[in-house]
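# This is a predicted model, with the sequence first.
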Amino acid sequence: MSPLFPALRTADEKEALRFGEHALSYAELAGAAGALAGRLAGAGRVAVWATPTLETAVGVVAALLAGVPAVPLNPKTGERELAHILADSAPSAVLAAPGDLLPPALAALTRIDVVATAGAADLSAAEPDAAEPDDTESPALIVYTSGTTGPPKGAVLPRRAISGTLDALAEVWAWTPDDVLVHALPLFHVHGLILGVLGPLRRGGSVRHLGRFSVEGVARELTAGATMLFGVPTMYHRIAEALDTDRELAKALAGARLLVSGSAALPVHDHRRIAAATGRTVIERYGMTETLMNTSVRVDGEPRPGTVGVPLPDVELRLADESDGIGEIQVRGPNLFSGYLNRPDATAAAFTEDGWFRTGDMASLDADGYVRIVGRKATDLIKSGGYKIGAGEIENALLDHPGVREAAVTGEPDADLGERIVAWVVPADPQSPPTPEELAGHVAAQLSPHKRPRTVRFLEALPRNDMGKIMKRALGNGNG
């Protein structure tokens, strides 16, 4: 039926999608998505109310079959941001699960309820030769960025980027139709939707979505035949802590073929704890909304905690304005987006004159090409006392201290140093936290004296977004 999803042509009874107790076979998915695709033909753009449900997956697949760009909406988005996304993307309709309560901002759109009940879709109603475009540059998804420097921008992702990234990952991860993926990631984001749902469907495999993350759910699904786990560092941190006492979890992880972490750096101490308890190494990969995936540790490569592997096939990567071994990552290849919707100015600014995309991420390269990300140019690169310092390595050193549960590092203006290093720490025992002097000395001994925190602030928890990324801008500018 689909160049993006060849397995839909077979329409067999193999399970394609499972969300909790609800599942669809490939035959049922072909029927449900094909029938909806027929209704969407010529719809312009459609919004998708992206809850972690079968309906979201069916709605996105249907839009792709119909050649209609889909705009995934985060159900937690606030009124102002949602209004901006709707005005910018101008969808003609919104796809939602029957019974979903939609906010007033969506009231003006035609609502289309997505039928995703096993057996309810009439396979004969599918239109396998509907208007799915052959043009690989045709827009497939419009995914909105987090908006950290202004209103969110809509990254236009062509079919070429989706198929290219998923096929490259199939090569480096040895991803096959026999793989069964388990995850609990949100479906309005590249990681959860494109890698976590469209990836298994393109391979002809299966995905089991937990709805909400739980250590128990991960153990259950891996024990019941799942072969791969996708997660973010917050999830793996909870897994690492549970492994101290949960032997069944350790056994389940040990039996997995592939454990993948992304969306933010996985602290080295969590890598070590998981490897020690299970004998399995977590693989990290690096991507972003505008580029999909850029690098990954290969399944047949050397595991190297603290790195995100090597460039994917057909992806070129370079470091720009390099000094002290650190530079900005710039990439080009078939994985790149087409541009920002309605923002030719922002699109032009995002690329160099010779066509490389400026990621804004700072990194160093090992001698054999492994990429070590320092952090964001704007928030994770600290220039102190004439040194260029990456926040990530200080965070890893702090996390090696037994008195530290979580840590984030930022820079603040300093009249003498230019910027001083500030550590934000969640102590393992709030009643008896380590002293700032102890933590500064620990970092100095692990790394070097100029990398020690000059200020330590203790918190009950670090601010995080839906993907588990620490929101450093929310930590303030010197306000404890």
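Cool, got the structure.

# from here on, contacts and neighbour counts on C-alpha atoms
Noted.

# Val94 belongs to a helix?
No. Under DSSP: H, G, I helix; E, B strand; the rest coil, Val94 sits outside any helix and is assigned strand.

# next up, a second structure to put side by side with the first:
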Amino acid sequence: MASSDGVRDLFAPPRVLAADGGEPGELLLRSAEELGEYPVTVVHSLREWAGIAPEHPLISERARGDWRTVSYGRAVAAADAIGQALLDRDLGPGRPLLVLSGNGVDHLLVTLGAMMAGIPVAPVSVAYSLQSRDHARIRDIAGLIGPGAVFAADAAAFEAALDALPGIPAVVSAGHRDEAEQLSVLMNTNPGEAVRTAFANLSPDGTAKILFTSGSTGAPKGVLNTHRMLAANQRMIRQAWPFLGWERPVIVDWLPWSHTFGGNHNLNMMISSGGTLYVDAGRPVPALFGQTIRNLTDVPPTIYFNVPAGYAQLVPALEADPEFAARFFSRLRLVFNAAAALPAALRDRLAAVAEHTVGRQIPVTGSWGATETAPAVTSAHFPFTDARCIGVPLPGAEVKLVPADGDACEIRVRGPMVTPGYFGRPDLTAAAFDADGFYRTGDAVALADPADLSAGLVFRGRIAEDFKLASGTFVRVGAVRTRLLSVIPVLSDAVLAGENRDYVSALGWLNAAEARRLLGGEPAADGELIVHGELHKLLARALAEHNGAAGSAARVERLVVLASPASLDAGEITDKGYINQRRVLARRAGLVDMLYADPVPAGVVAAERTS
């Protein structure tokens, strides 16, 4: 029987074991459920599903308005051919395949082909190709890994990026480029003994992917993702989400495959569970979100994945269009949020529109992990109310909590889903692990309820983002930011300033959909800031509300609303929507100084004073 909260019929119950970590204050946590068996690689799962139902759709993307779909059987056949062709061109474990273009059918087929043949795949952010002027990061990545070939779906769109990689053989699937091969040629290759032998020799410890962290300075780090990491992590997730064993999921997803959330968590979930992924060319920004609505109307998902910026666009659209809401919720089992905590107010509105539309709430869940952990380490597979909850350790994951500054702990991780290190950087690899072999994540967490370990952990932010005020008061940026965005839904995101200052201030971005709903229109920009009398009155009152229930470390006294969006090319934001706090503050130092000027400058919102 389904439970009233819609959770217990979907998820395994949380069971957590604890032990002393060895050093004062340390705590070890793990699931009481042992990790079950898992295949050598996720492409072994692909072959198994192709044998069960070869015509079942694996992936689909829009092409000239219609959906281009590839089945499991066709995907395996194409992957075998591409894998043979790549081996014929001398790619192998030491000569990876570099992928420049974004999510799509052809991107998936070349990825599967390389993985079938034991060739590591290195997908990089599309922004490095299409938004960069000097393409320095692409050249740095190519110089680090020495790719045997580079793939780009569209020769014309990626012309400048391909020009930046002279001497590396190129494969394209659309358009023409001198000396570049067409993907269709590779797909027409007859699979031979080489690819069969390579597949038979695949090892759990072989490198499946090299994923690059989205650091704001210097060359990106190449995180080694082994076949064991990817296959084990999917088994871990399925043990927490047992419904994946009896229902083939359908998702409509935009999250980039150059990141672990989209490329490992979501894509591999479809492959491992026999599901179908519909590629969403939309993004959680006003100019592109209409495409997302169109796609979700065409294909109602059974699971929906997004980041808070995406839900900030989705919820107003659901509230405004009952027909769209009915379609979206028609077969939805759960909503998954990642990258940052989903503000409580937004979560409440999502629950309300679901209740109004289908007569029940849709479970909202989340997880926590990193590029280095393939990615899921913890999962909130139980009801929770704190927006910062990241759940309990998944089966097979060992978590060590190490006391950090303030009232939280650094979370460290060990298990089969953890990377062996960074490509070509033994120095970084050595520094990333402690003496017990736990990966140092740099993230801060705390027990949701010290008396009940099954209540899980709450995320307290990046340790590197936290700071102290001039008074010595410690500010947990992640916790303050989450509450601020919940109290002020007209903001889509924010960063906090205040290190060595007398109080905390914030720089924020406007949620255009919320602004139109609350103000009857979208305020216009004046230079670097959005200056609008009614908006500023609303924000001043909201800051006062936030501060009324906050301690000294969580009060936000001033705020500016930025007219220019966070820059992906400058490293202020990743292409999955996660804000780089330190980078924003550094690039906008003049505006930070403005927040602390006296008297209060025009354009700066000061918290309304209450008597």
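Noted; the coordinates are in hand. Here the structure is a predicted model, which means the values were calculated and not measured.

# any idea how far the spatially most central residue of the second structure is from Ala345 of the second structure?
Centroid-nearest residue in the second structure: Phe261, 4.0 Å away (criterion: Cα atoms, centre = their mean). Using Cα to Cα, to the nearest Å, Phe261 of the second structure is found at 24 Å from Ala345 of the second structure.

# re the thing from before, just tell me what the residue nearest to the centre of the second structure corresponds to in the first structure.
Correspondence of Phe261 of the second structure to the first structure, assessed by TM-score structural alignment: His191.

# would you list every one of the strands in the stretch 151-300 of the second structure?
Secondary structure of the stretch 151-300 of the second structure (DSSP state E, counting those that start in this stretch): strands located at 170-174, 181-182, 207-212, 222-226, 250-253, 276-279.

# The fourth one against the first structure, how far on average?
After superposition onto the first structure, strand 222-226 of the second structure sits on average 0.5 Å from its aligned residues (mean Cα distance after the TM-score superposition for the first structure).

# could you say what helices and strands that strand packs with?
strand 207-212 (3 or more Cα pairs under 8 Å, 6 or more residues apart in numbering; DSSP states H and E).

# how close does the strand it packs on sit to the first structure?
Mean deviation for strand 207-212 of the second structure: 0.5 Å (mean Cα distance after the TM-score superposition for the first structure).

# which part of the first structure lines up with that strand?
Using TM-score structural alignment, strand 207-212 of the second structure pairs with 139-144 in the first structure.

# which position in the second structure aligns with Val71 of the first structure?
Under the alignment (TM-score structural alignment), Val71 of the first structure pairs with Ala122 of the second structure.

# I misspoke; the intended subject was Tyr340 of the first structure.
Under the alignment (TM-score structural alignment), Tyr340 of the first structure pairs with Tyr422 in the second structure.

# The closest residue to that match other than its chain neighbours: how many residues sit nearby?
The spatially closest residue to Tyr422 of the second structure, leaving aside those adjacent along the chain, is Val223, at 4.7 Å (Cα to Cα, 6 or more residues apart in numbering). By the measure other Cα atoms under 10 Å, the count of residues near Val223 of the second structure is 25.

# so Val223 of the second structure makes contact with Leu211?
Yes. Using Cα atoms under 8 Å, Val223 of the second structure makes contact with Leu211 at a distance of 5.1 Å.

# Mind listing the shared neighbours of the two?
Applying Cα atoms under 8 Å, 6 or more residues apart in numbering, one finds that Val223 of the second structure and Leu211 are jointly contacted by Thr371.

# Can you tell me how far the aligned residue in the first structure for Val252 of the second structure is from Lys383 of the first structure?
The alignment partner of Val252 of the second structure in the first structure, by TM-score structural alignment, is Val182. According to Cα to Cα, Val182 of the first structure stands 41 Å off from Lys383 of the first structure.

# Looking at the two, which has the bigger crowd around it?
Between Val182 of the first structure and Lys383, counted using other Cα under 10 Å, Val182 has the larger neighbour count: 27 against 18.

# Contact partners for the more buried one?
207-210, 218, 221-222, 226-230.

# One more: Gly478 of the first structure?
Under the criterion of Cα under 8 Å, 6+ apart, the neighbours of Gly478 of the first structure are Glu412.

# Do you have the helices of the stretch 151-300 of the first structure handy? List them.
Along the stretch 151-300 of the first structure, counting by DSSP state H, counting those that start in this stretch, helices occupy 159-173, 199-203, 215-223, 233-242, 247-254, 268-278.

# Pull the number of nearby residues for the equivalent of Ala341 of the second structure over in the first structure.
In the first structure, the residue paired with Ala341 of the second structure is Ala265, using TM-score structural alignment. The local packing of Ala265 of the first structure (other Cα under 10 Å) involves 23 other residues.

# Ala265 of the first structure touches Pro233, doesn't it?
Yes. If you go by Cα under 8 Å, Ala265 of the first structure and Pro233 touch, sitting 6.8 Å apart.

# Tell me which residue of the second structure matches up with Tyr286 of the first structure.
The alignment partner of Tyr286 of the first structure in the second structure, by TM-score structural alignment, is Trp368.

# Likewise for Pro52 of the first structure?
Taking TM-score structural alignment for the superposition, Pro52 of the first structure sits opposite Asn103 in the second structure.

# What of Lys251 of the first structure?
Match for Lys251 of the first structure (TM-score structural alignment): Ala326.

# what's the spacing between its match and Phe305 of the second structure?
Taken as Cα to Cα, the span from Ala326 of the second structure to Phe305 of the second structure is 18 Å.

# who's more crowded, the two?
Counted by other Cα under 10 Å, Ala326 of the second structure and Phe305 do not tie: Phe305 has more neighbours, with 22 against 18.

# residues touching the aligned residue in the first structure for that one, list them.
Taking TM-score structural alignment for the superposition, Phe305 of the second structure sits opposite Phe230 in the first structure. Shown in contact with Phe230 of the first structure (Cα under 8 Å, 6+ apart): 181-183, 196, 259-262.

# Please identify the nearest residue in space to Phe230 of the first structure, excluding sequence neighbours.
Using Cα to Cα, 6+ apart, the closest residue to Phe230 of the first structure is Val260 (4.9 Å).

# Near that neighbour, how many other residues are there?
Residues near Val260 of the first structure, counting by other Cα under 10 Å: 19.

# Thanks again, I'm all set now.
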